[in-house]
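Trainee: Here is a sequence together with a model predicted from it:
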Amino acid sequence: MVERVYHPIRVELFISAKHLKNKDTFSKSDTFCVVSLQQGNSTYFEEVGRTEVQHDCLDPRWSKTIQVDYFFQQRQPITFTILDHDDSSPDKIGHVHTTLGELVGKGDSSLDISQGGTLHIHVEEVRSGSDSFRIRFRGIKLAKKDYFGLSDPYFIVSKSVAPGEWRQLYKSETIKETLDPIWESFELTEQELCNCDRNRLIKLECYDWDSIGSDEMIGIFEVPASSILVRGAKFEIFDPNNREHGGTIEITDATAKKNMTFIDYLRAGVQISMSVAIDFTASNEECTNPHSLHHIGGHEPNHYEKVIYEIAGILEGYDTDKYIPVYGFGGVPQGSHQANHCFALSFDESKPYALGARGVIDLYRNALNHITFSGPTVLAQILQKFIAAASSTPPQSVYHILLILTDGAINDMDHTVKEIVSASELPASIIIVGIGKAVFDNMEVLDGDHGTLTDIYGKKASRDIVQFVPLRKLTGPGQLAYEVLKEVPNQLVSYMKKNNYQPHAPGHSHH
């Protein structure tokens, strides 16, 4: 399996403020903003940029923007410190603490400054040739190269990489017996076509295919990339060896196609809605036992709480209402006499929600003493509940993530696979975190990294939506969130593209 490299997304922060507190006695403050980010696993904030100074201004719109690397799978605390420029030492006007994820999720944020005033942050993705073009050529009255029939033309498109050096970008199909071929369209990103430099030379070579000897040149042309992006443009081609006219090539299609990114979908108002499912099977051991995976004692959170805090703490930033449904499975809830494999931790099925990561942990702690641990470990009912929720919202508006925390291998593998295959058609991802020291061999199968998940009826998952991670393999701070969330942006984009959901133009957020 090829290991995918997860590059950060470069984002640009546009910063302005209103109603800043004045620090100067005889004039208005000379204001600027310093941006600091907590990088990786560091506990320190590191300055990543500062704006210019706006003189005599308490409502600054700073023109200097700040660019930073954004990772969906990391919690990235960020601080904006507003200062009054002074020759001796700057006076602090106020500050704002938030996370980069919150800013990216909203697109436009208005935040209260600690000592008065409002800070406004607008975030845009820094694009680097991610848009693509669909290009189509046709030949008109191409030169006849065969004695006993018409030509069999095809073309090759190349870009200049150094003087006299070309790199092939695309080779067309051969169309038999014609001097007026209409070739299939092809797609290239702007980066592939010209490295985002539209003055870069592009060469088209047209050949007559020959089944016996070598293919014969019909003609070529060389033009800047910008010229082949004009629909209806025509170019005469000539054989470079003898300058014979080889006919005309016309561009019949040059459609710009915006390659939608994760941030484009967020900007269009797509919400990420999270659900949590927690394992209450007997193998966890009763929570009064100090060795229990559910044990609450001392100042340290237990393993379940650590995972909830780390994952929900990131995902809640992308959900405007922050209401998270929380379910239990494998336990006997109060008032019941048998194991329930999908029950609300609030014990109110009509209101299974907690508010944010902190609320999930509070709900979990309150419920612990009212659940008898039982079994077996089955996930199908939890998945059915999740599928019902994911099916009930507009597919282009909400992307659903289910976080399942379990301490052992599952006992209903066939049913679980069947439900996951069904869920693969929906705007949904499933994250399974293995808690404790159990052997999770059969969980690895669900991950889809070793082949497409297929149910017992032969139906295949339409895309890979499961990420399984055993907690014991992850020790460093932030490592868990990185491992379980790194696939989510690609999974969301792949779902939207597969279903041809086009977001509105960036900037038209629904927030």
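Mentor: Noted; the coordinates are in hand.

Trainee: alpha carbons only for contacts and neighbour counts from here, please
Mentor: OK.

Trainee: And residue 492, how far from residue 498?
Mentor: Note on residue 492: its distance to residue 498, by Cα to Cα, to the nearest Å, is 10 Å.

Trainee: before we move on, what about residue 35?
Mentor: For residue 35, the distance to residue 498 - Cα to Cα - is 38 Å.

Trainee: quick one, which of these two is more surrounded?
Mentor: The neighbour comparison of residue 35 against residue 498 (other Cα atoms under 10 Å) goes to residue 35, with 22 against 11.

Trainee: Show me which strand runs longest in the protein.
Mentor: Scanning the chain for the longest strand, with DSSP state E as the assignment, gives strand 245-257.

Trainee: Identify each buried residue in it, please.
Mentor: Neighbour-count burial for strand 245-257, with 16 or more other Cα atoms under 10 Å as criterion, is recorded at 245-254, 256.

Trainee: what packs against it?
Mentor: When contacts are defined as 3 or more Cα pairs under 8 Å, 6 or more residues apart in numbering; DSSP states H and E, strand 245-257 packs onto strand 132-140, strand 216-224, strand 234-238.

Trainee: Quick one: list the elements packing against the last one.
Mentor: Which is strand 234-238. Helices and strands touching strand 234-238, by 3+ Cα pairs under 8 Å, 6+ apart, are strand 216-224, strand 245-257.

Trainee: after the longest one, next one along is what?
Mentor: This points to strand 245-257. Next helix or strand after strand 245-257 toward the C-terminus (DSSP states H and E): helix 262-267.

Trainee: Let me know the next secondary structure element after that next one.
Mentor: strand 271-279.

Trainee: try this one next to it:
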Amino acid sequence: MAACVSRVELSVACRSLLDGDLSSTSDPLCVLLQDAGYGRWAELDHKEKVKNCQDPEFCKKLVVDYYFEKVWKLKFGVYDIDNKSFDLNDDDYLGGIECTLGQVVSSSVFTRLLELKQEKPAGKGAITDFLGKLDQFLEFDKQSNRAGAWQLLHRAEVIKNNLNPCWRKFSCSLQTFCGGDFNKPIKVQFANHDSDGSHDLIGTLEMTLAHMQTADAGSLVEYECIHPEKKQKKNSYKNSGITRIKSCKQYFILLIITDGEITDLDQTRQTIVNVSKLPMFIIIVGVGEANFKAMEFLDGDNGVLKSVTGEPAAWDIVQFVPFQQFKNAPREALSQMVLAEVPKQLAAMNGRGGPPETARYQGDRDSG
């Protein structure tokens, strides 16, 4: 099984920083580094520069991967930026702290005094880390007719402040989802929602409907959520979370066109009762002058259909329409009658937790 990882979002603020400039107030910038071993530190990310401020509240969020079973040593360094160089060695060091990511995660507000070096305080300077959780949403894309192009087919709701979101199930037609091709790639993108529209990509994955459906056969269906840039830049990168498919079911419509009477009514009743537990609907169109009383009985409009032994159908899944009544009616009248009960039945089954659950997805971690 792929390693599970949570993604945490850190907000940083500083108070009473040293004044590194002679003629003006410092222009602080906060850098987040990770212990790379052998006394070396590797930069993970950095905050924006705040001009002329000794009590900055940085706007940019620091997003890091958190592995519960590992100890990640971090270092927050604050510098006074006086030039456009990316090299921090020519900037004044205003102080920093060393800690573990676990210490930050275990505290909703993590505050420490800044140090210029070990046990040497940086004046009264302090740094505070606010642990935030991601406001996640996901999008499903399918391949369009153009080579390499993707087309949005569904956008899920935003789940706020949750590292382990479980999105609501949704339904769509097989044609819309994958064009009827069970092996057609479907791309899922996970992002952290920002109100200004500048959403941050968490990661992506690709799946097929054929593989997703194995979730209903008892198989554990999981996908690694991968951030392509992080995978390219970091040798130690594994994933940005695990996405687990909880359920993926299709809703079938069986269309029967008949010109005769049922000769095995009892067996047919039992079969309909048995399949009424499945995500399907049976439409029977009677053609000709035959006696269709048995078909009307199977329709169940006058009461719940039961088997010979008295077992009731889980749902009313049969709709009978006599073609003779629509012989002189507009063409669309027959189709409207044939499909009239399908939306109502599908909505009822979904609302009561019934079988026709097209897809339900759970992000096992922050990304999915």
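Mentor: Cool, the structure landed. Given the structure is predicted, the values throughout are model-derived calculations rather than measurements.

Trainee: And the TM-score between them?
Mentor: The TM-score (TM-score structural alignment, normalised by the length of the second structure) is 0.41; 205 aligned residues with a Cα RMSD of 5.4 Å.

Trainee: which residues of the stretch 51-200 of the second structure fall in strands?
Mentor: 62-66, 73-80, 92-100, 109-117, 120-132, 136-143, 150-155, 186-192, 200-207 (DSSP state E, counting those that start in this stretch).

Trainee: which outside residues touch the fourth one?
Mentor: Under the contact criterion Cα atoms under 8 Å, 6 or more residues apart in numbering, strand 109-117 of the second structure has outside partners 93-97, 103-104, 121-131.

Trainee: ok, 10 Å please
Mentor: 10-18, 76-78, 93-99, 103-104, 120-132 (Cα atoms under 10 Å, 6 or more residues apart in numbering).

Trainee: who touches residue 389 of the first structure in this structure?
Mentor: Residue 389 of the first structure touches 273, 275, 383, 400, counting by Cα under 10 Å, 6+ apart.

Trainee: Redo those residues as a markdown table? Include neighbour count and distance to residue 201 of the first structure.
Mentor: Formatted as a markdown table, those follow (neighbours: other Cα atoms under 10 Å; distance: Cα to Cα, whole Å):
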| residue | neighbour count | distance to residue 201 of the first structure |
| --- | --- | --- |
| 273 | 23 | 47 |
| 275 | 22 | 52 |
| 383 | 24 | 54 |
| 400 | 23 | 45 |
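
Trainee: out of those residues, what pair is the most spread apart?
Mentor: By the measure Cα to Cα, 273 and 383 form the most distant pair in these, at 14.9 Å.

Trainee: Can you redo the helices and strands packed on strand 245-257 of the first structure as CSV, where the extra columns are mean neighbour count and distance to residue 443 of the first structure?
Mentor: Listed next are these as CSV, based on neighbours: other Cα atoms under 10 Å; distance: least, Cα to Cα, whole Å:
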stretch, mean neighbour count, distance to residue 443 of the first structure
strand 132-140, 20, 38
strand 216-224, 20, 53
strand 234-238, 20, 58
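
Trainee: Residue 469 of the first structure: which of the ones you listed is closest?
Mentor: If you check each of those against residue 469 of the first structure by Cα to Cα, strand 132-140 wins as the nearest, at 35.0 Å.

Trainee: list the helices and strands whichever helix or strand comes after the closest one packs on?
Mentor: Counting by DSSP H and E, the next helix or strand C-terminal to strand 132-140 of the first structure is strand 153-162. If you count contacts as 3 or more Cα pairs under 10 Å, 6 or more residues apart in numbering; DSSP states H and E, strand 153-162 of the first structure packs onto strand 132-140, strand 165-171, helix 190-194, strand 201-208, strand 216-224.

Trainee: Which parts of the stretch 151-300 of the second structure are helices?
Mentor: Under the criterion DSSP state H, counting those that start in this stretch, the stretch 151-300 of the second structure contains helices at 174-178, 209-212, 228-233, 265-275, 293-299.

Trainee: Tabulate these (a markdown table), appending mean neighbour count.
Mentor: Shown next, in a markdown table, are those (neighbours: other Cα atoms under 10 Å):
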| stretch | mean neighbour count |
| --- | --- |
| helix 174-178 | 15 |
| helix 209-212 | 18 |
| helix 228-233 | 12 |
| helix 265-275 | 17 |
| helix 293-299 | 17 |
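
Trainee: nearest to residue 203 of the second structure, of these?
Mentor: helix 228-233 (7.3 Å).

Trainee: is it true that residue 383 of the first structure touches residue 420?
Mentor: Yes - at 7.4 Å, residue 383 of the first structure counts as touching residue 420 under the criterion of Cα atoms under 10 Å.

Trainee: Tell me the residues that contact both of those two, please.
Mentor: Residues touching both residue 383 of the first structure and residue 420 (Cα under 10 Å, 6+ apart): residue 430.

Trainee: hey, where'd the helices end up in the stretch 301-450 of the first structure?
Mentor: Assigned by DSSP H, counting those that start in this stretch, the helices in the stretch 301-450 of the first structure fall at 303-315, 356-368, 380-391, 413-423, 441-446.

Trainee: so which of the ones you listed gets nearest residue 480 of the first structure?
Mentor: Closest among the helices of the stretch 301-450 of the first structure, once you apply Cα to Cα, is helix 303-315, at 7.7 Å.

Trainee: Columns distance to residue 266 of the second structure and mean neighbour count on top of the strands of the stretch 51-200 of the second structure, output as CSV?
Mentor: Formatted as CSV, the strands of the stretch 51-200 of the second structure follow (distance: least, Cα to Cα, whole Å; neighbours: other Cα atoms under 10 Å):
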stretch, distance to residue 266 of the second structure, mean neighbour count
strand 62-66, 60, 18
strand 73-80, 71, 22
strand 92-100, 70, 20
strand 109-117, 69, 18
strand 120-132, 62, 18
strand 136-143, 45, 22
strand 150-155, 43, 15
strand 186-192, 44, 21
strand 200-207, 43, 19
